[in-house]
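Enquirer: Sharing a model prediction with you, sequence too.
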Amino acid sequence: MLRLAAVLVIAALLWMCWWVIGHSAYQRNLVSWMEQRRSAGWVAEFSDISTRGFPNRFDSTISDLRLTEPDTGITWSAPFVQFLSLAYRPHQVIAVLPDDHVISTPLETLQVNHDSARASIFFRPSTSLALESARLVLKGPRIRSSRGWTVSSTEWRFAIEAVPVRESTYRVGMELLELSLSDLLRRIPSSSKMFPDQIGVVRADAELGLDAPMGRRFFEGTRLGINRLNLADLSVRWGDFTFSAKGDLTVSEDGVPDGEITLRAAKWRTVLDLAEAAALFEPAFRDVLETTLELMHGHEDVLELPLVFSGGQVSLGVVPLGKAPRLQAW
């Protein structure tokens, strides 16, 4: 009996030591990450970082968080962010976001709120912190701009996961359901006759090949480059109008893409109607644009064209569009 009691006491002491070590590591890593952001020129402010949950959990809370990215000037502010994990599975993290937070840009301020948010981040159980997967689901997200417009959706889903058979390759997916644009469309004359207030579905599915894994160095601020993009699906369904894009690109070390993306649009003339009503081009240009698209590959109500990236340039069919954008990750 005494031996059993001794074993239990030793086990409890060892577990307590493990929790204290894990607690210190959580605290140290979060504080270190904030300091690294400041060293990189960010504004990284918080009022408190605390970790609780003894004996079986590590529940870390960052209070009054404010982050500003120096290149874009975009700021994210939140009253708190929480990271929750079991003490025996610290590499599997649940993230808790507040229902209300703020995104500020040099042009406007966005009030973001939602009915609920669920996020998870799974790492490989090693010191490299290689990302295995991450998921985010927002129920009822709404964005209100300081410029007076509002957009909302019933649900937004995002996921990324490592592809086991290809090193430094990640599958990325996104789905936005019932995106309401009523405030924006109300400013365009007769828009209600062309499109419903809601975009039914916006969906994306792609594979990204990166020049290094998303691991500790990435989370500490090292930028990653894209070397391959396989776009399986980028699609929009808005009333009778549907749009899709798919194709493959290879990307050079300096971010220049090469390859082809096939664009397909059904009921595409309704988009021209909306653009004309929004005064994006002169009415006299409408006929020229429509005729050009028909000649390029517009069969009745379906338009299908290749978006070609080659030699640092991009073209839509045979029409040159100019210099290709540089594709770089984060």
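Expert: Arrived safely, thanks for sending. Predicted model, so just to flag it, every value in this text is computed and none were measured. Residues are numbered from 1 along each chain as shown.

Enquirer: going forward, measure contacts and count neighbours with C-alpha atoms only.
Expert: Will do.

Enquirer: What segments of the stretch 101-250 of the chain are strands?
Expert: In the stretch 101-250 of the chain, the strands defined using DSSP state E, counting those that start in this stretch lie at 109-113, 116-123, 131-139, 142-145, 150-152, 155-162, 169-180, 198-210, 226-238, 241-251.

Enquirer: how close does the closest residue to D254 other than its chain neighbours get to I103?
Expert: Leaving aside its sequence neighbours, D254 sits nearest to R326 (Cα to Cα, 6 or more residues apart in numbering; 7.6 Å). Separation of R326 from I103 (Cα to Cα, to the nearest Å): 25 Å.

Enquirer: higher neighbour count, these two?
Expert: Shown here are R326 and I103; by other Cα atoms under 10 Å, I103 has more neighbours (19 against 14).

Enquirer: For the closest residue to the more buried one other than its chain neighbours, the count of nearby residues, please.
Expert: In space, and not counting its chain neighbours, I103 is closest to W76: 4.6 Å by Cα to Cα, 6+ apart. Using other Cα under 10 Å, W76 has 16 other residues around it.

Enquirer: Likewise for D197?
Expert: So D197, with other Cα under 10 Å, has 19 neighbours.

Enquirer: does it really touch S182, like I thought?
Expert: Yes: D197 is within contact range of S182, at 5.0 Å (criterion: Cα atoms under 8 Å).

Enquirer: mind checking the SS state of E260?
Expert: Following DSSP: H, G, I helix; E, B strand; the rest coil, E260 is assigned to strand.

Enquirer: ok, how many other residues are close to it?
Expert: Residue neighbour count, defined by other Cα under 10 Å, stands at 19 for E260.

Enquirer: Am I right that G322 is in contact with G311?
Expert: No: judged on Cα under 8 Å, G322 makes no contact with G311 at a distance of 10.9 Å.

Enquirer: Presented hereafter is structure B, for comparison with structure A:
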Amino acid sequence: MRALTAVVVVLAGLWCGYWFIGARGFDTAARNWVAQVQASGRQADVAAMVVQGFPNRFDLTVTEPRLSDPATGLGWQSAFFQVLSLSYKPWHVIVAFAPEQRLTSSRENVTLRSEKLQASVVAQPVPALPLDRITLIGNNLTLIGDGGWQIAAQALRFATRRAERGENAHDIALTLTDITPDASLTARFGTALPPQIALVRLDATTAFTAPIDRMALQSHPQIASIDLGEFRVDWGQIGLSAKGRITPDSAGFAEGDIRISLENWPLALDVAQSMGVIAAKDRKMWDQAAGFLTMTAADKTRIELPLTFKNGIALIGPLPVGTAPRLR
């Protein structure tokens, strides 16, 4: 019995020692990350950082975090956020965000409110801690701009995982449901569409130029390619989807081909006309063009268009329609 008691005491002592060493390492890692962000030319400030959770957890609470990038004008601040993990599994953390956060930019500042916003982040248990997967869940989200506009969504689901094919590639999935655009937008097309967008969904595989790991602030991973499995929007009787592959060109602009499918194009043109995107005098021309493109299609209300990004320009067929998105 004495031997058993001695063993229990020794094991308890070892576990206590492990927890305090691990807690110090957790705290040091967080402070080193802040220092790395500051050294990279960005701004990072916190009011306090505390690690609790003895004996089975490492729970880091960061009070009044502020992050900003002077180069882009982007910033984020909140009352707090927490990084929670089991002490025997520190490579898997849960990140819990405050109910209100502030997003800043050079154009406009935005407040994000949510009933729940949490992320699960899992790294591979090796020294570099390369990212294995992320799951982000948000409920009853509302974006409020300083300009007076507001957008809400009932649910957000975002997830990534290491792709089986391709080095430094990750599969990405995003789903937003029951999105309520700002009232000033929905008022422009009256009853042509319901007040909520039922679904926005994205499935893609993104490859990066370097691993996303604890050295990412030094290696600066950038997008190498995006394979778009499907991007889809369902809004009332209108459906929009896109598939394709793009890569950054030498200037960082997207280059490649995307196939766009528009379901119920007559209603889509009605909405575009009511919003002033299409002038009433040009409506007949648009109807004729759409009718020509669907002349041999089985579904005359569904139109498919090739969207090409080349030399920094976005083109539908031979016609330029805007600037290609920048990937780097």
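Expert: All right, it came through fine. For clarity, every value in this text was computed on a predicted model and none was experimentally measured.

Enquirer: one step back: correct me if wrong: the residue nearest to I103 of structure 1 contacts F46.
Expert: No: taking contacts as Cα under 8 Å, W76 of structure 1 lies outside contact range of F46: 11.9 Å.

Enquirer: any common contacting residues for those two?
Expert: Common contact partners of W76 of structure 1 and F46 (Cα atoms under 8 Å, 6 or more residues apart in numbering): 65-66.

Enquirer: Confirm for me that D240 of structure 1 is in contact with A265.
Expert: No: using Cα under 8 Å, D240 of structure 1 makes no contact with A265, being 10.4 Å away.

Enquirer: The two: which is more packed in?
Expert: Neighbour tally, D240 of structure 1 and A265, criterion other Cα under 10 Å: the higher count belongs to A265, 20 against 12.

Enquirer: contacting residues around that one?
Expert: Contact analysis of A265 of structure 1 by Cα under 8 Å, 6+ apart lists 241-244, 302-304.

Enquirer: Show me which of those residues is closest to V172 of structure 1.
Expert: V172 of structure 1 has its nearest neighbour among the contacts of A265 of structure 1 in S244, at 16.6 Å by Cα to Cα.

Enquirer: returning to that earlier point: want to try a markdown table for the strands of the stretch 101-250 of structure 1, with distance to F285 of structure 1 as columns?
Expert: Shown next, in a markdown table, are the strands of the stretch 101-250 of structure 1 (distance: least, Cα to Cα, whole Å):
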| stretch | distance to F285 of structure 1 |
| --- | --- |
| strand 109-113 | 35 |
| strand 116-123 | 45 |
| strand 131-139 | 41 |
| strand 142-145 | 32 |
| strand 150-152 | 30 |
| strand 155-162 | 37 |
| strand 169-180 | 29 |
| strand 198-210 | 27 |
| strand 226-238 | 25 |
| strand 241-251 | 22 |
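
Enquirer: I'd like these as a markdown table, with mean neighbour count and distance to A12 of structure 1 appended.
Expert: Converted to a markdown table, these look like this (neighbours: other Cα atoms under 10 Å; distance: least, Cα to Cα, whole Å):
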| stretch | mean neighbour count | distance to A12 of structure 1 |
| --- | --- | --- |
| strand 109-113 | 18 | 43 |
| strand 116-123 | 18 | 27 |
| strand 131-139 | 19 | 31 |
| strand 142-145 | 18 | 47 |
| strand 150-152 | 19 | 50 |
| strand 155-162 | 19 | 36 |
| strand 169-180 | 20 | 40 |
| strand 198-210 | 19 | 44 |
| strand 226-238 | 19 | 47 |
| strand 241-251 | 19 | 54 |
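
Enquirer: Which one of those lies nearest to S24 of structure 1?
Expert: Per Cα to Cα, nearest to S24 of structure 1 of the strands of the stretch 101-250 of structure 1: strand 116-123, 19.0 Å.

Enquirer: compared with structure 2, how much does the closest one deviate?
Expert: With the two structures superposed, strand 116-123 of structure 1 lies on average 1.2 Å from its match in structure 2, counting by mean Cα distance after the TM-score superposition for structure 1.

Enquirer: between that strand and strand 131-139, how many degrees?
Expert: On the basis of axes from the mean of the first three to the mean of the last three Cα atoms, to 10 degrees, strand 116-123 of structure 1 is oriented at 180 degrees to strand 131-139.

Enquirer: Just say helix, strand or coil for F292 of structure 2.
Expert: helix.

Enquirer: got it, and W33 of structure 2?
Expert: With three-state DSSP as the criterion, W33 of structure 2 reads helix.

Enquirer: what's the neighbour count on it?
Expert: Using other Cα under 10 Å, W33 of structure 2 has 16 neighbouring residues.

Enquirer: From F26 of structure 2, how far out is it?
Expert: Distance check for W33 of structure 2 against F26 of structure 2: by Cα to Cα, it reads 11 Å.

Enquirer: what's the matching residue for F231 of structure 2 over in structure 1?
Expert: Mapped onto structure 1 by TM-score structural alignment, F231 of structure 2 lines up with L234.

Enquirer: what helix or strand is V8 of structure 2 on?
Expert: Applying DSSP states H and E as the criterion places V8 of structure 2 in helix 2-39.

Enquirer: what's downstream of that helix, the next helix or strand?
Expert: strand 43-45.

Enquirer: Can you add distance to L84 of structure 1 and give the contacts of A265 of structure 1 back as JSON lines?
Expert: Compiled in JSON lines, those are given as follows (distance: Cα to Cα, whole Å):
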{"residue": "F241", "distance to L84 of structure 1": "43"}
{"residue": "T242", "distance to L84 of structure 1": "40"}
{"residue": "F243", "distance to L84 of structure 1": "39"}
{"residue": "S244", "distance to L84 of structure 1": "38"}
{"residue": "V302", "distance to L84 of structure 1": "49"}
{"residue": "L303", "distance to L84 of structure 1": "48"}
{"residue": "E304", "distance to L84 of structure 1": "47"}
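
Enquirer: which of the residues you listed also appear as contacts in structure 2?
Expert: Shared with structure 2 under both residues aligned by TM-score structural alignment, their matches' Cα atoms under 8 Å, the contacts from the contacts of A265 of structure 1 are 241-244, 302-304.

Enquirer: from these, which two are the most distant?
Expert: F241 and E304 (13.6 Å).

Enquirer: how many other residues sit next to the closest residue to L293 of structure 2 other than its chain neighbours?
Expert: Nearest non-adjacent residue to L293 of structure 2, counting by Cα to Cα, 6+ apart: I303, 6.9 Å away. Number of residues near I303 of structure 2 (other Cα under 10 Å) recorded here: 20.
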